[in-house]
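> I would like the atomic coordinates for the input below:
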Amino acid sequence: YLRLLERVFAHVGITPNPAKHAAFDIYQTKAQGRDLPKVILTDDQQHLYMEHLPEVAPYDLTVDDGPEWKRRRDRAILAMLLGAGLKVSELVGLNTDRVGARDSTGSIPVEITPWSVNGTSRNHQTQLRPFAVADVMAWVEERNAKKIPGKLLFPANLDGKKLDKSTIYLLTKATYKKAGIEVKRKGPRTLRNSFAVRELESPDGSIELTGELLGLRKRKSTEKYLITNKLLNKKRLIT
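The predicted model follows:
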């Protein structure tokens, strides 16, 4: 019934959709304290995060700037995590041919396939949102110009070696620190959670769509974000 109501409200254009958060009490009761609210970044913290990505010089094909290319790669990685909500395993296994062209909304489709993450995710397509597109696409163009071997979008070196997951965790923690963002969990998962809640809050957002973007198999996995979203809205009202 909740799913039906959500679709009805979406069809008639009622915003915010009252059915989106109707399951909050149900899932909070079922959890019985076992499922703690997910850690997410507020809107202001997300802006701070993007403002404190590694500072880089524009890529110049005619100039050999040594290891500076890694900083541009890292900037794109950090933008991708918040902008598309990828898991670390999905990001390190992402191939260049899985990043599409900008659509009418300014977003870019990113396809995730099971084989790229050793079968730990189902085939699905997420969206790299407009605020992160410039940083990611600048790296895509540079990577193509450098003719790095292999297909990995974010290689560890110019030989195309696969990036170690620990590098991603170090990058995110360093960015939180640089931006002065204080949260309980300073890792990529917090960025994925922030993406999920942001999608649920968007005018066209829904549990089904958000679940598809995240590659979640069960609806109840997406519904858990409703608890986090409701608590975030309460915090906004207080502040």
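
> C-alpha only now, for contacts and for neighbours.
Noted.

> what does the longest helix seen in the chain rub up against?
Of all segments of type helix in the chain, defined using DSSP state H, the longest is helix 219-238. Helix 219-238 has contacts (Cα atoms under 8 Å, 6 or more residues apart in numbering) with 20-21, 23-24, 27-28, 37-40, 42, 193, 196-197, 207-208, 210-211, 216.

> before we move on, what about stretch 107-114?
Outside stretch 107-114, the residues touching it (Cα under 8 Å, 6+ apart) are 84, 90, 94, 98-103, 120-130, 133.

> gap between residue 134 and residue 50?
12 Å (Cα to Cα, to the nearest Å).

> between the two, tell me which one has more neighbours.
residue 50 (18 against 12; other Cα atoms under 10 Å).

> quick one, helices of this structure?
2-12, 24-31, 43-51, 68-84, 88-92, 130-146, 165-179, 188-201, 207-214, 219-238.

> one more to put side by side:
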Amino acid sequence: MDKLTTWDANPVQAFKEFIATSAFAETGRRLRADGSIRVLSPQSAKIYLFMFGNLADWLHQEGIRFSAVKQTDLLRFIDRRVKGKRILNSKIAYRYLRLLERCYEHLELTPNPAQQAILGVDRAHMVKDDAGRSLSSEQLERFFAALPAQAPQGRPSTAFAGWKRRRDRAMQVVIALAGLRVSEAIGLLVGELGRQVALDGSILLTITPDEKLDTSHEHTVALPRAGADELRAWLKEREEMGIPGQLVFPANLTGNKMTRKTVYVQMRATFERAGLDLARSGGRTLRNTFAKQQLDQGASAEELKDVLGLALERSAADYQFTQVKPDPAA
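Coordinates of the predicted model:
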């Protein structure tokens, strides 16, 4: 069975085997300082497998064999939309095409459909799309004012009526004021909260990879007084409710883990109530806002790397050299 037939029969398995070989590393043309080829990390392999799986599912739905993919097919894939909004921003779309370019190069398919599609991508738009988006001080105040109410409307039916509203409120405040990823907030553990309150009312959060995505790196960040007050009020209620487990923001009374989709929906609702641009109504916008505030206060790339929990200083430098633009009001 030749390579094309193998990839057509089971593209995901063929790709999984391909990325484990030196052939994949060679297509990337990424060399270490000593001239040796960079080996793919387990974290990167997991991301690539996820990306390729998305494409394979789409090809199956479209009835297209992997070896028969054309440039127009790939452009349709990266331009998919839901309610008029693109599923993939242009930077991620470009990464998909670059990954597929390596696959078709390995298969010696000429012309390379991914390479052709790359030539059709609006790179100028990609640069603009790649720019980080953040909230201005006034917009951030509007976001906080639009958070879920602390008390339920009307007469409460039980002692803890509306507890999920207060959980969501506290979580969104922590994400905004500590610059956490959504996955880090979902997986935040009680043991990661500092027990000592600083003179300014802040508390330290020590974020570990436990219960989070494996892209999270251990780091410590100060949650300022406004966030600390919200968090302590929620923790007191959580304790009184007797919710088991260590998750600070559990999904239910049995202490299960929340989903990212649930957090996204609740956060989007806050953006909508605040009258802010829904095109960037997510945790990334709040994280960008936190990063911009750190830079405005004089933080260096090294210091920003530490408080954001980034693996590389150059990742933090992206926040310095990328134009971070305030979201316009809706």
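
> just give the TM-score of the two.
Once superposed, the chains reach a TM-score of 0.75 (TM-score structural alignment, normalised by the length of the first structure), with 197 aligned residues with a Cα RMSD of 2.2 Å.

> quick one: closest of the helices of the first structure to residue 158 of the first structure.
Of all the helices of the first structure, it is helix 130-146 that lies closest to residue 158 of the first structure, at 8.2 Å by Cα to Cα.

> tabulate the helices of the first structure in TSV, adding columns for distance to residue 156 of the first structure.
Below are the helices of the first structure laid out as TSV (distance: least, Cα to Cα, whole Å):
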stretch	distance to residue 156 of the first structure
helix 2-12	43
helix 24-31	40
helix 43-51	22
helix 68-84	8
helix 88-92	9
helix 130-146	12
helix 165-179	9
helix 188-201	18
helix 207-214	25
helix 219-238	32
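
> of these, which is nearest residue 116 of the first structure?
helix 88-92 (7.0 Å).

> the second structure: which residue goes with residue 182 of the first structure?
Under the alignment (TM-score structural alignment), residue 182 of the first structure pairs with residue 277 of the second structure.

> its match: neighbour count?
Residue 277 of the second structure: 16 neighbours (other Cα under 10 Å).

> for it, give its distance to residue 134 of the second structure.
11 Å.

> residue 124 of the second structure too?
Taking Cα to Cα, one finds residue 124 of the second structure at 21 Å from residue 134 of the second structure.

> now do the same contact list for the equivalent of residue 173 of the second structure over in the first structure.
Taking TM-score structural alignment, residue 173 of the second structure has residue 79 as its aligned residue in the first structure. If you count contacts by Cα under 8 Å, 6+ apart, residue 79 of the first structure has them with 50, 53, 132-133, 135-136.

> how near is residue 79 of the first structure to residue 231 of the first structure?
25 Å.

> which residue in the first structure aligns with residue 11 of the second structure?
Match for residue 11 of the second structure (TM-score structural alignment): no aligned residue.

> test my guess that residue 11 of the second structure contacts residue 56.
Yes - Residue 11 of the second structure is within contact range of residue 56, at 6.8 Å (criterion: Cα atoms under 8 Å).

> the two: which is more packed in?
Neighbours were counted for residue 11 of the second structure and for residue 56 using other Cα under 10 Å; residue 11 has more, 22 against 18.

> which among the contacts of helix 219-238 of the first structure end up buried?
20-21, 23-24, 27-28, 37-40, 42, 193, 196-197, 207, 210-211, 216 (16 or more other Cα atoms under 10 Å).

> pull the longest helix from the second structure.
helix 42-62.

> and the helix or strand following it, how far from the chain's centre?
Next along the chain after helix 42-62 of the second structure, taking DSSP states H and E as the criterion, comes helix 71-78. How far helix 71-78 of the second structure lies from its chain's middle: 24 Å, per Cα atoms, centre = their mean, to the nearest Å.

> just checking, next helix/strand downstream of helix 71-78 of the second structure?
strand 81-82.

> what range in the first structure matches the next helix-or-strand element following that following strand?
Downstream of strand 81-82 of the second structure, the first helix or strand assigned by DSSP H and E is strand 85-86. Mapped onto the first structure using TM-score structural alignment, strand 85-86 of the second structure covers no residues at all.

> I'd like the next helix or strand past strand 85-86 of the second structure.
Assigned by DSSP H and E, the successor of strand 85-86 of the second structure is helix 90-106.

> packing partners of the next helix or strand after that following helix?
Sequence-wise, the next helix or strand downstream of helix 90-106 of the second structure (DSSP H and E) is helix 113-119. Applying 3 or more Cα pairs under 8 Å, 6 or more residues apart in numbering; DSSP states H and E, we find helix 113-119 of the second structure packed against helix 71-78, helix 90-106.

> which one of those helices is the most hemmed in?
Compared across those, helix 90-106 shows the largest average neighbour count, a mean of 19 (mean count of other Cα atoms under 10 Å).

> give me the contacts around that one.
Under Cα under 8 Å, 6+ apart, the answer for helix 90-106 of the second structure is 15, 23-24, 27-28, 48, 51-52, 74, 78, 112-115, 117-118, 121, 125-127, 129-130.

> apply 6 Å and report the result again.
Helix 90-106 of the second structure has contacts (Cα atoms under 6 Å, 6 or more residues apart in numbering) with 27, 78, 112, 114-115, 126.

> common neighbours of residue 134 and residue 50 of the first structure, please.
What both residue 134 of the first structure and residue 50 touch, as defined by Cα under 6 Å, 6+ apart, is an empty set.

> ok, residue 288 of the second structure to residue 93 of the second structure distance?
Counting by Cα to Cα, the gap from residue 288 of the second structure to residue 93 of the second structure is 21 Å.

> meant to ask about residue 23 of the second structure, not that
The value you get for residue 23 of the second structure to residue 93 of the second structure, if Cα to Cα is used, is 23 Å.

> likewise for residue 311 of the second structure?
23 Å.

> kindly report the same for residue 99 of the second structure.
Relative to residue 93 of the second structure, and taking Cα to Cα, residue 99 of the second structure is found at 10 Å.

> out of the contacts of residue 79 of the first structure, who has the most neighbours?
Most neighbours among the contacts of residue 79 of the first structure, by other Cα under 10 Å: residue 53, with 24 neighbours.

> map it onto the second structure.
Counting by TM-score structural alignment, the partner of residue 53 of the first structure is residue 147.
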